[in-house]
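**Q** Prediction below, plus the sequence it came from.
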Amino acid sequence: MWNPLSWVMEAAAIMAIAMAHGGGEGWDYQDFTGIVILLLVNSTISFIEENNAGNAAAALMARLAPKAKVLRDGKWSEEDASVLVPGDIISIKLGDIIPADARLLEGDPLKIDQSALTGESLPVSKHPGDGVYSGSTCKQGEIEAVVIATGVHTFFGKAAHLVENTTHVGHFQKVHIQKHISSLSSYVSQCFLCLTLKLNLAMILLQVLQSIGNFCICSIAIGMLIEIIVIYGPQQRKYRVGIDNLLVLLIGGIPIAMPTVLSVTMAIGSHKLSQQGAITKRMTAIEEMAGMDVLCSDKTGTLTLNKLTVDKNLIEVFADGVNQDMVVLMAARASRLENQDAIDCAIVSMLADPKEARAGITEIHFLPFNPTDKRTALTYTDAAGKMHRVSKGAPEQILNLAHNKSEIAQRVHAIIDKFAERGLRSLAVAHQEVPEGTKESLGGPWEFVGLLPLFDPPRHDSAETIRRALNLGVSVKMITGDQLAIAKETGRRLGMGSNMYPSSSLLGESKDNFASVPVDDLIENADGFAGVFPGKYNSNHRKALIQIIVYFLIIYVPSEHKYEIVKRLQARKHICGMTGDGVNDAPALKIADIGIAVADATDAARSASDIVLTEPGLSVIISAVLTSRAIFQRMKNYTIYAVSITIRIVVGFMLLTCIWEFNFPPFMVLVIAILNDGTIMTISKDRVKPSPSPDSWKLSEIFATGIVLGGYLALMTVIFFWAAYKTHFFPNHFDVRHLHGDLHGPPTHEESKMLGAAIYLQVSIISQALIFVTRSRGWSYTERPGVLLMIAFVIAQLIATIVSALLSWELAGIKAIGWGWTGIIWVYSIITYLFLDPIKFAVRYALSGRAWNLVVDKHTAFINKNDFGREAREAQWAAEQRTLHGLQSADMKVEKHTFREINTLADEAKRRAEIARMRELHTLKGRVETMGKLKGLDVDAINSHYTV
């Protein structure tokens, strides 16, 4: 083990074997051997557990290995990039990290980001026939390519191989610096996956280890200094006696197991997260996930199922001579039949046979979707040899193509808004003839054919998950590219609120509506933003940003919407999580405290993220939050325990030495340390209750709690020693033998050994029992510990009890005290334990204003909106709900129950709304009424003309 705590323990070993040899005394072999054994035990456990953690990390990283779409045996399949061979046909599309050197086949040019290889800051265009390099990222386009090199034979692999085998030594290299760097680089490249976990782990634990380690070392140093002054000053005691007492403080005060416990806890927690569908790439993300209070979530695929459906009866037709079936067919022709996205799959599945999309036509050219054009297009020739072009995509983009845009724009927008009010997205379809007969020609005028409504139903667990998130103190903000009306409708259905704004409010374009609200307040208090795209701002946006600078004194101008939201939330001291799946989400994922790549995210998004989800939905994230808080709670519990034990050992034994010149045998401190370490190792798998609110390292709280608890335990040890050493209380009342017969003289050699055994048992019992107090937020006896922790505690205390009661061990300097004294010490320790919980609550009350077990459940993450009419609206709404439910008036209520009543009424209202929504979506009557509303029909008039 290579850390300051182990260095201090190694110094203690040197002190035992070197400095103890003096004053006519022999070598202190037993203490030296015991310290070495303690170091070996901790090192062995650390090696085994960290090796297991390294293997687990390698297995996790293997699950994130790059994938590639490969054409084999005439079928497309997803394979690991490592199994590619030259000659394989692969598919490259937006967001993919190119898995091997390849040559592009027929298709449109790609935009490739080669900055990682060549240093070029801007994407470069690659045309059919050009080569692309492994490790570069596709920024635009879609094409097939043939693999020409893999592994060490790629451009990147050859460069790495050349660097590794360089033997030239320059003038500066003659001092061997470069040689060492090259050797280290080679080693790291071979062991990268296993070391990633440990390097990241060192980053998160470094500050905590340093702070707590420094505190413990300083406490021990102060205690040793006081002992040296007292022992060799007023007491004038022997040299060897002073060394032995100093060894007691050194051995007992150092939390030697802390690095191992924290690293093992983190590694085991990371493995548990992976089992829940969240693979941790950066270990610090676990700590940040525990403290996350804002989650910016995508709508599609995270809050919704990402399984689009189209109601053919609601399709709006704009072209003459075209019916709804023809609109679907044109949309299907503008879709891919292989490697489909969700929209392509929904459209093509509406056909009786997917092959109908290409029946009777010859495909000439397919334009894939890209974030700039926001549409796809197919150029084809029909059976008569005439060339046509169909396109589907965002309504605004398709509308801009139409030759009669001015005539139909009002109707198109009205239908889009009508769809959006019901939570339906719109997909537009257009058609044109290409009389020139070439795919490069512009063609004739575009005809706007129709609008299709797309419905992406919310996940069944999203509403409950959002409610759980709010109760956990995590504010969920919906960030979507859909229309504002769709976002509000989705928010209403999920119970997350409809306080949402268009992305223009971020850019200052809606200045008239939001002039009185600073942008930072708007972002912090919003439930979500609609029309948010991660693309670059245009010139109009830049002008708007200049206006923001003038009106709101903002000096930072980001280049992306999501990036902007995250930065402003972080500026308000929020720990912000961001979900994403596309290549353009990468900047926001990178800047977020916790970047979360959702299931089926692109390679670029995964590369930029901290956590990669293998399961869809928001519930995976909330489960990860709970698990992260449990992991963090285990580490926090141990650090409080470690500080308490250091104070308890240092203060307790220092007082015994300085007041009564009592010499506790150093070897028994080693026994206490070994048994404690064996017990405390199980805390990494302990059953804990996660914090109900975002948590983080609060060193002041850790030190304050540790000092008070440790000081109390030290005081109780001193009181017990005083009662056993300076009084006859226990022999007179419990008929046990005297541990100090002559109260006015020094104890005999045998009495000193018995006192050592008694103090050993008392310290051992209460020190290990302390972990049950620090691991609990409430009363320790109400929170059941883990089985392993309980078994380890019982075994350790069984050993300590037998050793004290029955074992007379000359080497260790103790003598059996019998079962009478053993029972007294157990009863005394239990009484001491009963006061630990109240002391813990008192400290927490003093620090936070209330004890942790008295914290009232919060129904919202944070509320600081400047809404001055809110109280009046809530009172009016509550009165309406009372009338609806037949409840008594507000005047008859006790004032302190008002908010509880409002919460109850809100839950009832939400439940009624959810029942109404389910009836609307899942009954024939509900669907008929919904279709009638969308068609603008008089539902009341037709109610009597259908039967269910």
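**A** Received it, and whenever you're ready, just let me know what you need.

**Q** going forward, measure contacts and count neighbours with C-alpha atoms only.
**A** Fine.

**Q** quick one, helices of the stretch 151-300 of the chain?
**A** With DSSP state H, counting those that start in this stretch as the criterion, the stretch 151-300 of the chain has helices at 155-164, 177-232, 239-253, 258-275, 284-291.

**Q** now the angle from the last one to helix 177-232?
**A** Computed with axes from the mean of the first three to the mean of the last three Cα atoms, to 10 degrees, the direction of helix 284-291 lies at 60 degrees from that of helix 177-232.

**Q** Quick one: work out the angle between helix 284-291 and helix 258-275.
**A** Going by the same axes, to 10 degrees, helix 284-291 makes 80 degrees with helix 258-275.

**Q** second one coming, line it up with the first:
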Amino acid sequence: MDMASSDDMAMADLETGEEEEVLRRLGTAEEAGLTDNEAARRLRLHGPNVVVLSHHHEGSMLQRFLMALFSLWGWDHVFPKYNNMVRIILNSMSWVTVLTTIAITSAGQRPCELAIVVFIVATSLIACFIAKLVLEYAKAPLEAKAHSPRAKVLRDGRWRDVHAANLVPGDIIFLKVGDIVPANARVLRFQKIDTMTCWAKRSVDCAHDFLIYYAWTVSCGQGTAVVIATGRGIPRSTLRLYPQRYARPGQLKEGVMLAACFCASLVLVGTIAEIVLSFLLQKQNCTGMPLNAHFMPLIGGIPMAMPVFLYLALAWGSVRLCFLGIASRGTVALEDLASVDVILFNMTGTLTCNQPCFVRDKIEMFADGVSKDHAIILAARASRSQHELYIEPIDAAILRLLDDPEQARFGVQVLEHHACFFVALKLMFQTTYIDEGNGSKCCVFKGDPTKVAHQCGCSKEVKEKISTLMDELTLDGYQAIAVGHQVDSCWEFIALMPYTDDLRSDSADVVDSLIDLGLDIRVLTESPLSTTKQVCGKLGKLGTNVVPAHSVFELARNNIEVHSNINGISDLFPEDKSDVVRRLRNFGCHCAMVGYEFLDHDAIGESHIGISVADATDYTKSESDLVLTQHALMPVSSAVQISRKICQMMRSFTIFTVSSTVHLFGVRAILYLLWHFDLSSILAFMIAACNYCTSFAMLFERVELNKSPDRWRVQKIITSGAAFGSYIVLTTAIFYWVASTANPFACKFKPISLMGSDEEIRAALFLQMSTINQAIALFVHSDGCCIIRFPGPVVTFSFVVSQMVATQKVVHGDLNYALTKGIGCVRAGLIWLYNLVLLLTLVLV
């Protein structure tokens, strides 16, 4: 207790003490930082700067057990969404029933059934474990590249980029807008940016001696701070999670959860009904019942494959994303990208390279007696110095126009820098300085031409000329900034400096590809209307229907037709982007936002799927579901295609699973209630094993790409599966009725018929049910209006092999599989013919 108390007091002294005293106590200097040897010693002393949060799962032992079970497949984020414990228990029923059956079969000395159950469970767990290892191996380097926290730290008088885990108390770090604070620190020097003029919702006052804490975000400005606590030394009262929004269930997990609940409900109802009816109608005693009445619980082995199949499908998709250079945290984007209707792109830095290039010959001069070279020098004075740790792209482009960047500060004494946003993250800089040549106090201003013209008090004619020139430059693909100069309280408009910001090499291709996939594309930008139209015109099939922001917000909020025809929105303020996304969501659209700047994070937060490009800010990446690690946009289109393929695959599998469960449930119930015919439990085991083979084969099946957004309608999927299941239940019931009551071939052949003993009927039923049940996987499909298709080669091969084995067992009989008497080749052929006619009828109808 005394040691903890002394640590708290020491931390309080570092937080409240004078700057010089704090630096002295930490043994560091603002100009040089720590030495490498001292940093290494402190790293051994304090440990790595890694924050580990201990999660205490509350609830009963059953809840904790189910939570651990769900986490095996990555379903732990779905668990809190289902507060109703009944639904969770129902979903876990398949596991519980199968494990119970292991004990029953062991007691009943049925090693074959036990071996099948162990095989199914072990295969599932091994497949999930291997998939998890492969996925972690593939994702590790991308995670490190996209999400690994980095820090710019001063060591031995030099700034260097290190992993945030290597920070120690006393390090001097540099922070800029969009960075996530890697440790508790105290601000030393910070350049504030005035954002109140254009963004009233966000203003952060990072003043001298201001305390900043782990996982805070720098929302404006840049500067230095000294680290006062790292890793386990960070007080829990100041600890916050790194921002993230990907820990939520996607549409596939929710859909599979509901479908599994439906199947498990059938299993539960059937199990209870089987026990009750067996006791009431047949007067069986309770002791003999567990060994005879456990067919229904064994059906639970079929829906048990659903979470396994989903995990393997998502793992396969995640590995494909890794090959594309996309880092994903969680599976939400992989599940929900298929349902996206609209993709919004921030123009600057996303569709364009955000690498301005000025053209000296295009500079338009407005001031008499000022050369272009001098105008460039004035613009460079209104930019960040080359010696600063971070320079805005537009400032770097201006400095590149100078033969020697030192010219910008030669012969002047800078008094003050003042900055504020005007377009994207390009800043308006106003620099106040003293001209050492004549001793006059001057001010130079660089930024939006309209604002500079207003600041300089230009006449109406000059403003019209500026507007005309801007329009002409836009037609040629140029944007422009203006430079203003003040001497002795007299402002003068100096020059208009055009520049280009080229599109990424694949921007037009990715837009065309997404449009071909049935997606609507929106370009969001703070740039002027004419510039936005020019850019949209270069983006392949995208139109040029661009409207300014104020016109969009004047439209009726329920006018979806007007909004759906818009290709781009210009003149946006940062908070307007999130409002655009919010409106689209209110129209029922599923939106994805591709962002780059710190100011995009609100729009990413409002969208269903957030995507960041490779050079986005740390905070934007932390808010995104997908992060591109390569300087290309085409992986976005590939990710959409992968997501749609997984959705189609899961829809086919879910329909197949629901139909199989309904089939076995319905056949058991009808035969038991109408004819008091008792099916052998080996039937459920064998069909479950065959379905597992088919399920894994469906993972490798080639899926036809859907050319429109694909949303999971779980009710329709369950209805389709139940309809298929009901159809084959009816066919099996008719088959049993014919096999047990008629002998249609007796008059033409020797006594060859399906009419026979109970053992023969059981064998015939097994073949008919196994064939028709598994054949559903050959025809279920995932297109919106049609769910029938011809099978692919992988599923067909799996079906043929498994059913040939089943047919061989039925023809000759096998005591190990409770088939005491075979039915012969002719009867087996008649069963195949019967099922073939039924399936062709299903396809044709």
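**A** Great, that's in hand. Since we're looking at a predicted model, the values are computed, not measured.

**Q** rewinding a little: and Asp353 of the first structure, which of the helices of the stretch 151-300 of the first structure is closest to it?
**A** helix 258-275 (39.0 Å; Cα to Cα).

**Q** with the second structure superposed, average distance for that closest one?
**A** Compared with the second structure after fitting, helix 258-275 of the first structure deviates on average by 2.5 Å (mean Cα distance after the TM-score superposition for the first structure).

**Q** Can I get the helices of the stretch 151-300 of the first structure in TSV including mean neighbour count?
**A** Listed next are those as TSV, based on neighbours: other Cα atoms under 10 Å:
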stretch	mean neighbour count
helix 155-164	14
helix 177-232	16
helix 239-253	23
helix 258-275	22
helix 284-291	24
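
**Q** okay if I get those as a markdown table plus distance to Pro458 of the first structure?
**A** As requested, the helices of the stretch 151-300 of the first structure are exported to a markdown table (distance: least, Cα to Cα, whole Å):
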| stretch | distance to Pro458 of the first structure |
| --- | --- |
| helix 155-164 | 44 |
| helix 177-232 | 36 |
| helix 239-253 | 55 |
| helix 258-275 | 25 |
| helix 284-291 | 25 |
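
**Q** Could you point out which of the ones you listed sits nearest Arg63 of the first structure?
**A** helix 258-275 (9.8 Å).

**Q** Let me see the residues that make contact with that closest one.
**A** 42, 45-46, 49-50, 53, 56-57, 60, 197, 201, 205, 209, 279-280, 283, 286, 624, 627-628, 631, 634-635, 638-639, 642, 680-681, 683-685 (Cα atoms under 8 Å, 6 or more residues apart in numbering).

**Q** what about the counterpart of Ala396 of the second structure in the first structure, neighbour count?
**A** Ala396 of the second structure maps onto Cys345 in the first structure, with residues paired by TM-score structural alignment. Counted by other Cα atoms under 10 Å, the residues lying close to Cys345 of the first structure total 20.

**Q** can you tell me the helix or strand for Cys345 of the first structure?
**A** In the assignment (DSSP states H and E), Cys345 of the first structure maps to helix 342-348.

**Q** average gap between the next helix or strand after that helix and the second structure?
**A** Moving toward the C-terminus from helix 342-348 of the first structure, the next helix or strand (DSSP H and E) is strand 362-367. Taking mean Cα distance after the TM-score superposition for the first structure, the mean distance separating strand 362-367 of the first structure from the aligned residues in the second structure is 5.4 Å.

**Q** Could I get the buried residue list for strand 362-367 of the first structure?
**A** Neighbour-count burial for strand 362-367 of the first structure flags His365, Phe366, Leu367 (criterion: 16 or more other Cα atoms under 10 Å).

**Q** Run a quick neighbour tally on Gly820 of the first structure.
**A** 15.

**Q** so what's it up against?
**A** For Gly820 of the first structure, counting by Cα under 8 Å, 6+ apart, the contacting residues are Phe734, Val736.

**Q** do the same with Arg25 of the second structure
**A** Contacts of Arg25 of the second structure (Cα under 8 Å, 6+ apart): none.

**Q** For the residue nearest to Lys192 of the second structure when sequence neighbours are not counted, the count of nearby residues, please.
**A** In space, and not counting its chain neighbours, Lys192 of the second structure is closest to Gly221: 4.5 Å by Cα to Cα, 6 or more residues apart in numbering. Gly221 of the second structure: 20 surrounding residues under other Cα under 10 Å.

**Q** Aligned counterpart of Gly221 of the second structure in the first structure, please.
**A** Using TM-score structural alignment, Gly221 of the second structure pairs with Gly141 in the first structure.

**Q** With Gly231 of the second structure instead?
**A** Aligned partner of Gly231 of the second structure by TM-score structural alignment: Gly151.

**Q** any idea how far Val8 of the first structure is from that match?
**A** 46 Å (Cα to Cα, to the nearest Å).

**Q** Likewise for Ala714 of the first structure?
**A** Distance from Ala714 of the first structure to Val8 of the first structure, by Cα to Cα: 22 Å.

**Q** hang on, the earlier thing: hang on, isn't the match of Gly221 of the second structure packed against Asp108?
**A** Yes - when contacts are counted by Cα atoms under 8 Å, Gly141 of the first structure is listed as touching Asp108 (6.9 Å).

**Q** hang on, the earlier thing: how about the helices of the stretch 151-300 of the first structure, which one is nearest Gly497 of the first structure?
**A** helix 284-291 (23.1 Å).

**Q** In the second structure, what range does the helix or strand harbouring Ala605 of the first structure match?
**A** For Ala605 of the first structure, the host element (DSSP H and E) is helix 603-608. Counting by TM-score structural alignment, helix 603-608 of the first structure falls onto residues 618-623 of the second structure.

**Q** Tell me how far the matching stretch lies from the chain's centre.
**A** Put simply, stretch 618-623 of the second structure sits 13 Å off its chain's centre (Cα atoms, centre = their mean, to the nearest Å).

**Q** what do you get for stretch 384-396 of the second structure?
**A** Counting by Cα atoms, centre = their mean, stretch 384-396 of the second structure comes out at 34 Å from the chain centroid.
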